[in-house]
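Undergrad: Build me a structure from this.
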Amino acid sequence: MFLKKRLSILLTIIFILSIVLPQFALAQTTQTPQTTVSDIAVIEDLAQIEMRIYGEVKDDSLLNRVELLEKELVGRTLPGILKDRVKQLKDFIVTGTPEEPSLSFKVNSAQWTLQDKITDDPLKVKIEELELTIFGELSEEVLAMRAERIFSVCFPEGKPNIQEITIPAGTLIPVVLLESIGSKKSDDGDIFEYQIAEDFVYAGSIIVPKNTIARGEVLKAKKASILLKKGKLEVDFKSIEALDGTNIRLVMGEASEEENSRLGIAIGASIAGLIILSNPIGLVAGALIPGKNVTLKEGTKIYLEVANDTKVLSLVPVS
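TA: Below you'll find the predicted structure:
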């Protein structure tokens, strides 16, 4: 009797396991896979490409976004897995080589040749504006063909001399404000425009043409107070776009701080960008005088510097 009871319990356990174990194994094989570093890189690269072409990140599935880019650029979808297709798009639009410069380099070089500046508009907008300037009408061809046609008009003798160079961190770049900002005038989060004051040339090559426009952000604006507290303005100049489309991060560092001190601007380095402090006026004849607000007026020239060693494709001027 005891043996029969144990046998019954054993059979019950086996029956339960025969049901549970397959379900557990199925759950293990069908659970959602974790996102890998490679997956994140693909998503980030795709967003960078869309920002470069459209000025915004599209709200759709990854596959649909890739196919839209491919059709707009070359008129058809490309073969291969998604990761490889995104890499091809990035190489074509962003990276490029001296032998075959990127779409960004071609469009920016053409814009500089015609307009003596590079704007921060999306490539699609730049192509349309250049077509209207050169041909007086918009083309219905794919973006790659339209950019190539514009490039060939601006450089009729063929591809210009292009070389890859690395700009060392700390290299100074003069910029000019295109609008006024200040501790009293500005608010946290305000966006302002500035431009390169002169051609940024390194090792004999043009990296960023004069008048190239970029945008910075006011991180913190604090008004001066009646209690002699100084006005404070914390600013991030973010980055400037090179000819090849590379974003060159600009910051306030030791070299640029020293150069700016010669211009009479009291600027202190900070992690995000720079902090500008006004000088307190102090007490006069026993009266409490308000602290002084700081203002950087439109047209003010200051020096920034390259944050990190940055590799770019540059244009070698014809001698």
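
Undergrad: For the rest of this, base every contact and every neighbour count on C-alpha atoms.
TA: Noted.

Undergrad: Residue 77: neighbouring residues, count only.
TA: The tally of other residues near residue 77 (other CA atoms under 10 Å) stands at 15.

Undergrad: How about the contacts made by it?
TA: Residue 77 makes contact with 67, 70, 71 under the criterion CA atoms under 8 Å, 6 or more residues apart in numbering.

Undergrad: Contact partners for the last one?
TA: Contact criterion CA under 8 Å, 6+ apart gives 77, 142 as the residues in contact with residue 71.

Undergrad: Let's compare: structure for the following, please.
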Amino acid sequence: MIRKNLCGLLVGAAMLCLLFSSCAAAGPEDGKSDSVLMMERIETIIYGEPSKGGLVERLNGIERELFGRSLPGSIAERHAAILNFLETGTEEQPSMLFKVGVAEWILSKNIHASRPALRRLETLESDMDGDLQYGKPVAMRVERILAMLVSDPVTFRQVTLPGATVLKLRFMEELSPAKSQKGDKVRLALTDDLVVDGCLIAPRGSLLDTTVREVKKPKAFGVPGEVRLDFNALVPLGPQRLGVVTGEASKKAAEDASKRGEKGEGAIIGAGAASLAGAALLGPVGLIGGLFVRGNSIRIPEGSVTFVQTSDDVTVSAYPIPESLRVDPGTAIRQTVDEASEAEPAPDPAPAAPADKDIIIKRDRPGKPSQPAKAPKPSGGGAFELPPEQQVD
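TA: Sure, this is the predicted structure:
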């Protein structure tokens, strides 16, 4: 009897250990609190990596960097206010990252989305007049750059991007089974501006959030290696990420590009693209598309291109391009997405443009007019508003 009771106690203790272990595994990442994780996220956006030191000290430093002073409220409220300022914006003002992206696009028709925000701002200042505004609040520095580039305030408008819109992407680094590891981020950048109804949704250089899902290294006796990628979402100017899949439209785009010989700096990766044996697009899985690469020495070189398509209709915040910055329609590919109507015949397609001038231009569907957002007050070259206090659940 004693032996049975002892065995029962030991089994119960073992189950408790397993329970505590599973609870610990389900906790915050690496045992970090939500406040620490939010702080690291903010620092990564601004500096490219987390800083060291106490949480309050780092938070005060970030607020001085951005606004020149500390914000009111609890630590959670201050974190939320900073993230809203950086990524989301308000009903009247787009986010800081939105504004930095617009400034880069106006200046060079390309954005550097993989760089930290502070480095992007310093590059803009250097390219504009070489006067780096060290010591001044970042928010004020951004408004100064915009005032130099455009006369009107940078605002946004809500537009509808149709599903099955094809996006062309370029690999910004080499990919191979030998070098990749599960969880790695892979940089794929948009090759063309994504424009709807005269509004810029995502400039050239916008990143597709891509993750290595699985890696199998090459083995002995000729067993090939494998890499599987997840294409998660395109990161546009606004806060709404665009879900993508690898459906029939993107497969056809890859096939057509391969037939035309548009290999660019690398190869066309996709269905029917024989230039890279062993690579094939995965079909859509929910809102996720992906890429499967298999082989011993096969690699995807930097500069290779692939295609995805948007998964569903989505309403996004976009930059209404002023007339002075709009592209000549004769140098753009115009894709009409109006629903077919017997009373209103479809317009003739515009002639194809050179590959280096491809700009995706679309119009909203009938019955879904784009609604302009409230115009913000003119920034006046240096004036800026602090983010409002945030309600935190």
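
Undergrad: what's the TM-score here?
TA: Once superposed, the chains reach a TM-score of 0.68 (TM-score structural alignment, normalised by the length of the first structure), with 267 aligned residues with a CA RMSD of 3.6 Å.

Undergrad: sorry, back to before: now, among the contacts of residue 77 of the first structure, which is nearest to residue 167 of the first structure?
TA: Nearest to residue 167 of the first structure among the contacts of residue 77 of the first structure: residue 70, at 32.1 Å, using CA to CA.

Undergrad: Tell me the counterpart of that closest one in the second structure.
TA: Aligned by TM-score structural alignment, residue 70 of the first structure pairs with residue 63 of the second structure.

Undergrad: Leaving out chain neighbours, which residue sits closest to that match?
TA: residue 70 (5.3 Å; CA to CA, 6 or more residues apart in numbering).

Undergrad: Residue 204 of the first structure now?
TA: Excluding the flanking residues, the one nearest residue 204 of the first structure by CA to CA, 6+ apart is residue 316, at 6.8 Å.

Undergrad: counterpart of residue 272 of the second structure in the first structure?
TA: Per TM-score structural alignment, residue 272 of the second structure is aligned with residue 264.

Undergrad: Specify the local secondary structure of that match.
TA: Classification of residue 264 of the first structure by DSSP: H, G, I helix; E, B strand; the rest coil places it in coil.

Undergrad: and it, how many neighbours does it have?
TA: 8.

Undergrad: measure it to residue 294 of the first structure for me?
TA: Distance of residue 264 of the first structure to residue 294 of the first structure, given as CA to CA, to the nearest Å: 13 Å.

Undergrad: do the same with residue 204 of the first structure
TA: On the measure of CA to CA, residue 204 of the first structure and residue 294 of the first structure end up 37 Å apart.

Undergrad: and those two? which has more neighbours close in?
TA: For residue 204 of the first structure and residue 294, the more surrounded residue by other CA under 10 Å is residue 294, and the numbers stand at 25 against 11.

Undergrad: hang on, isn't that one packed against residue 266?
TA: No: using CA atoms under 8 Å, residue 294 of the first structure is not in contact with residue 266, being 9.8 Å away.

Undergrad: What's the residue nearest to residue 204 of the first structure aligned with over in the second structure?
TA: Using TM-score structural alignment, residue 316 of the first structure sits opposite residue 320 in the second structure.

Undergrad: Now do the contacts for that match.
TA: Residue 320 of the second structure is in contact with 155, 156, 157, 198, 199, 200, counting by CA under 8 Å, 6+ apart.

Undergrad: Most neighbours among those, which one is it?
TA: residue 156 (30 neighbours).
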